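Participant: I'd like to go over a predicted model; first the sequence, then the structure.
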Amino acid sequence: MFIQGEAGSGKSTFLAILVIDWCSINSKTSGKQLQTDEHYTADAKARLRPSDFFDDLKSLKEYTFVFHVTLRDSVNEINILEMLKKQIIDSIYGDKDKRKNAYRLLHEIMERERCLILLDGLDEWTCNEGHRLPVLAVSHSQCDVLITNRPWKVTEAMIPDAKIDMLLQLERVNEPFEVSRRLFCCTAPCVKHTVSSWKVFLRRPTRKK
């Protein structure tokens, strides 16, 4: 699946929000509230309305795991599994033995569980071996791949129609301020300090010359 849009249209933000929503609807607290008028995050004081979530919650909740990859950090890497190893597992574990165990577990998960793999920024990815797209192993047939890119990339890379199951055009973010509020809520302590600094700066009187 492809989502294409011009720079700044919200492609990366959309993927980030998908991850946040998936985490929210799969948390123990929010999961019990999906049928009510309000959802609750891990923070009992923070309430989220149904409109705060991705609309198609049922489809999103079907995935047991969601993996997010930035393609600019995996230039010349072909295999999606290797991307996940380097960007996710290697950043978590420093011990080689723990990494090997995690690699094995990841492979088993991708073979047996329903997974959504988010690949952000195809236009920032290149491969010297002539591949037009990152490769997903045949044994990982339980995984769906969602790729973001700019419109020119599909044409320039000459991606065949057989490789595209769905192509969507992202025009813009409908409510940019609401999206910003939601993202800021994920880093509440930092944001509170930043907002306070802004207020101090805005209230600072100008010096008379």
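Facilitator: Yes, it's here.

Participant: from here on, contacts and neighbour counts on C-alpha atoms
Facilitator: Noted.

Participant: what's around the nearest residue to residue 48 once chain neighbours are set aside, how many residues?
Facilitator: Leaving aside its chain neighbours, residue 48 sits nearest to residue 39 (5.0 Å; criterion: Cα to Cα, 6 or more residues apart in numbering). Residue 39 has 23 neighbours, counted by other Cα atoms under 10 Å.

Participant: for residue 39, give its distance to residue 49.
Facilitator: 6 Å (Cα to Cα, to the nearest Å).

Participant: I figured residue 72 hits residue 127, correct?
Facilitator: No - counting by Cα atoms under 8 Å, residue 72 does not reach residue 127; the two are 11.1 Å apart.

Participant: what residues are up against the residue nearest to residue 41 when sequence neighbours are not counted?
Facilitator: Counting by Cα to Cα, 6+ apart, residue 41 lies nearest to residue 30, which is 5.5 Å off, once chain neighbours are set aside. By Cα atoms under 8 Å, 6 or more residues apart in numbering, the residues touching residue 30 are 24, 39, 40, 41, 42.

Participant: mind listing which of the residues you listed are in helices?
Facilitator: Taking DSSP state H as the definition of helices, these contribute residue 24.

Participant: just the buried members of the contacts of residue 30?
Facilitator: Among the contacts of residue 30, the ones that count as buried by 16 or more other Cα atoms under 10 Å are 24, 39, 40, 41.

Participant: just the ones of the residues you listed in strands?
Facilitator: Counted as lying in strands by DSSP state E, out of the buried ones among the contacts of residue 30, are 39, 40.

Participant: going by distance to residue 54, which of the buried ones among the contacts of residue 30 wins?
Facilitator: The closest of the buried ones among the contacts of residue 30 to residue 54 turns out to be residue 24 (Cα to Cα; 10.6 Å).

Participant: the structure to be compared is supplied as follows:
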Amino acid sequence: MAAPLNQSNNVCLQARDIGRKIRHSADLSVSDTDLVQYIDTLINLLSDQKYLSTDQNAQQAVVKLKNLKANKLAITTEDITNVIDDAIRQSIKSQGDIALQAVSTTRDEALVEIEDKKCKSLQLLKDIKSSLANVQTVTAESLDRIIAEKLSAIHNIKIVAENEKRELKSIGSSERALLQEELQKNRDRKQRSAGLPIIGYFRKRGLRKSIKKDLISFYEECYSYIPVAPLAEDHDALLTDFYVEPPLTSVDVQRKFRSRKQLSSKMPIHSYSDLFIRRDGKMYKHIYVTAKAGVGKTSFAKKVCKTWCQAHSPNKEIKHKFKKADLDAMKKFEFLFMISLRDVETSECDLESMITSSLLNCLKSHSRYSRLDIEDILNEKTCLLLLDGLDEWAHPTSCDKGCRDVHAIPHIPAREQCTVMTTIRPWKFEVVKLGTSQIDRHVEINELNDSASKELISNAVTVLNTQTQSN
């Protein structure tokens, strides 16, 4: 080089010191006077007559430095877009690393909040990028504002990362394995820049948590009351104040030569664990509950639904109203979908359509949910499908699946983790054409015995006196 490098304060050492000062600046700022001095030093270095005068890249840098000094530097949209794209990639990569490091201490309640904050932070960066779509050039005067917005977005992402470390407390081994698997797949496919598996995992968890919360709210509002008497349905009471559990028995059914022979033995069912779970620990798939008119099939269905709500969203004030064994059994069902078949559209005959129109559309955040979300839950989670009143529903003859039998049951796809429990009157149960494989268990609701009848009378008197006094 033409510059005397043997001097203690040569231009190369001056340029090196400038780099150090900028990198180690506490606030990454520089005064106007120092900036002019820095630019002059860099121009002198890049203009070396012996070594850099013919270097095209060096001379282009000199031109840009002179324009920056004169406040005439034009920074293109592409320049800033590249910087922001890099920030987005680095931010998502950092989030993936944090999730992997903290996966052993995750808490379900934090996942939705974390995902929302993360998506908002990343979206802010993307919004900055999209806002430049119609900008051709950016002057040095407006560069500070753009950089400030970008740095603010990155700062928000750092806050989210700290929140993840602080809020993620406990996660089950199965959830931990799932998240680690998603992260590992993401690495194997070398798609860190997209970050889709991680974001998709948290978004799905958040959506399912919201669906469960809305289901519980809907059931609490619509299925928490029962009529005081069958002929006075407009006069109702809280289920937990009035309902008395009737005796349940399991009826063995054997088919031989197209005839159904009911064996004399009937086994009592003492808890929901007996009702839903086999001796080998597996769930029954198809349960049919029969009872005479007025015995309480719908009330029984509502009690099952109410127990599920209590199991997944406990209310301490009514905790004593439920058996621990019943609550433990209902905890095994991550979701419960109860359909009142008397209220289903007459043209519908497949389960997913019924859930979507009669249940999903009634939830408070229904616009967020779709039939595909329900299908994913049914395919991946342990679910109880409670169909109440099959005797009050007839299969449409206009079925698009070709079924013309009005006594046929709704079309329910076979799923490994789903249990279907249907309440039905005995006469309808006899005429419905079911194969042996379609009936895992036949349960009868029996009439109340003397002690249960007295308890029901006592509950009725208490409820009526309370309502009379309140009026």
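Facilitator: Looks like it arrived, so ask away. Owing to the predicted nature of the structure, the values given are computational and were not obtained by experimental measurement.

Participant: got a TM-score for the pair?
Facilitator: Overlay of the two chains. TM-score (TM-score structural alignment, normalised by the length of structure 1): 0.70; 172 aligned residues with a Cα RMSD of 3.1 Å.

Participant: between which two of the contacts of residue 30 of structure 1 is the distance greatest?
Facilitator: Using Cα to Cα, the contacts of residue 30 of structure 1 span at most 10.2 Å, a distance reached by 39 and 42.

Participant: residue 172 of structure 1 contacts residue 13, correct?
Facilitator: No - here residue 172 of structure 1 lies out of contact with residue 13, judged by Cα under 8 Å, at a distance of 10.7 Å.

Participant: shared neighbours of these two, which are they?
Facilitator: Common contact partners of residue 172 of structure 1 and residue 13 (Cα under 8 Å, 6+ apart): none.

Participant: which residues do residue 72 and residue 127 of structure 1 both contact?
Facilitator: By Cα under 8 Å, 6+ apart, residue 72 of structure 1 and residue 127 have no common neighbours.

Participant: tell me how many other residues surround residue 114 of structure 1.
Facilitator: Using other Cα under 10 Å, the number of residues around residue 114 of structure 1 comes to 17.

Participant: state the distance from it to residue 63 of structure 1.
Facilitator: According to Cα to Cα, residue 114 of structure 1 stands 5 Å off from residue 63 of structure 1.

Participant: which neighbours do those two have in common?
Facilitator: Overlap of the contact sets of residue 114 of structure 1 and residue 63 (by Cα under 8 Å, 6+ apart) is empty.

Participant: would you map the strands across the stretch 251-400 of structure 2?
Facilitator: With strands called from DSSP state E, counting those that start in this stretch, the stretch 251-400 of structure 2 shows them at 259-269, 286-290, 335-340, 383-388.

Participant: with distance to residue 157 of structure 2 added, can I get those in a markdown table?
Facilitator: Formatted as a markdown table, these follow (distance: least, Cα to Cα, whole Å):
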| stretch | distance to residue 157 of structure 2 |
| --- | --- |
| strand 259-269 | 54 |
| strand 286-290 | 48 |
| strand 335-340 | 33 |
| strand 383-388 | 36 |
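
Participant: mean neighbour count added to these, as JSON lines?
Facilitator: Below are the strands of the stretch 251-400 of structure 2 laid out as JSON lines (neighbours: other Cα atoms under 10 Å):
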{"stretch": "strand 259-269", "mean neighbour count": "12"}
{"stretch": "strand 286-290", "mean neighbour count": "21"}
{"stretch": "strand 335-340", "mean neighbour count": "22"}
{"stretch": "strand 383-388", "mean neighbour count": "23"}
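
Participant: for residue 208 of structure 2, find the nearest of these.
Facilitator: strand 335-340 (9.3 Å).

Participant: which strands or helices does that closest one pack on?
Facilitator: If contacts are counted by 3 or more Cα pairs under 8 Å, 6 or more residues apart in numbering; DSSP states H and E, strand 335-340 of structure 2 sits against helix 297-312, helix 351-358, strand 383-388.

Participant: can you say which of those is nearest to residue 62 of structure 2?
Facilitator: Residue 62 of structure 2 lies closest, by Cα to Cα, to one member of these: helix 351-358, at 65.7 Å.

Participant: where does the closest one end up in structure 1?
Facilitator: Counting by TM-score structural alignment, helix 351-358 of structure 2 pairs with residues 80-87 of structure 1.

Participant: then stretch 61-72 of structure 2?
Facilitator: Aligned by TM-score structural alignment, stretch 61-72 of structure 2 corresponds to no residues of structure 1.

Participant: quick one on the thing from earlier: so for residue 356 of structure 2, which of the strands of the stretch 251-400 of structure 2 sits nearest?
Facilitator: strand 335-340 (10.2 Å).

Participant: so how far does that closest one sit from its counterpart in structure 1?
Facilitator: The superposed strand 335-340 of structure 2 is, by mean Cα distance after the TM-score superposition for structure 1, a mean 0.5 Å from where its aligned residues fall in structure 1.

Participant: from the chain's centroid, how far away is that strand?
Facilitator: Counting by Cα atoms, centre = their mean, to the nearest Å, strand 335-340 of structure 2 is centred 18 Å from the centre of its parent chain.

Participant: show me where structure 1 has helices.
Facilitator: 11-26, 28-31, 57-61, 80-84, 90-92, 96-112, 151-156, 176-185, 188-203.

Participant: residue 165 of structure 1: which of these is closest?
Facilitator: Residue 165 of structure 1 sits nearest to helix 151-156 of all those, at 13.2 Å, using Cα to Cα.

Participant: so which bits of the closest one are buried?
Facilitator: Here helix 151-156 of structure 1 shows 153, 154 as buried, counting by 16+ other Cα under 10 Å.

Participant: do the same with stretch 228-236 of structure 2
Facilitator: Neighbour counts over stretch 228-236 of structure 2 (16+ other Cα under 10 Å) mark 228, 236 as buried.

Participant: read off where it ends up in structure 1.
Facilitator: Under TM-score structural alignment, there's no match for stretch 228-236 of structure 2.

Participant: just the residues contacting that stretch, thanks.
Facilitator: With contact meaning Cα under 8 Å, 6+ apart, stretch 228-236 of structure 2 is reached by 225, 226, 227, 237, 242, 294, 460.

Participant: so how far is residue 293 of structure 2 from the nearest residue to the fifth one once chain neighbours are set aside?
Facilitator: It stands for residue 242 of structure 2. Of all residues not flanking residue 242 of structure 2 in the chain, residue 459 sits nearest, at 5.2 Å (Cα to Cα, 6+ apart). Distance of residue 459 of structure 2 to residue 293 of structure 2, computed by Cα to Cα: 21 Å.
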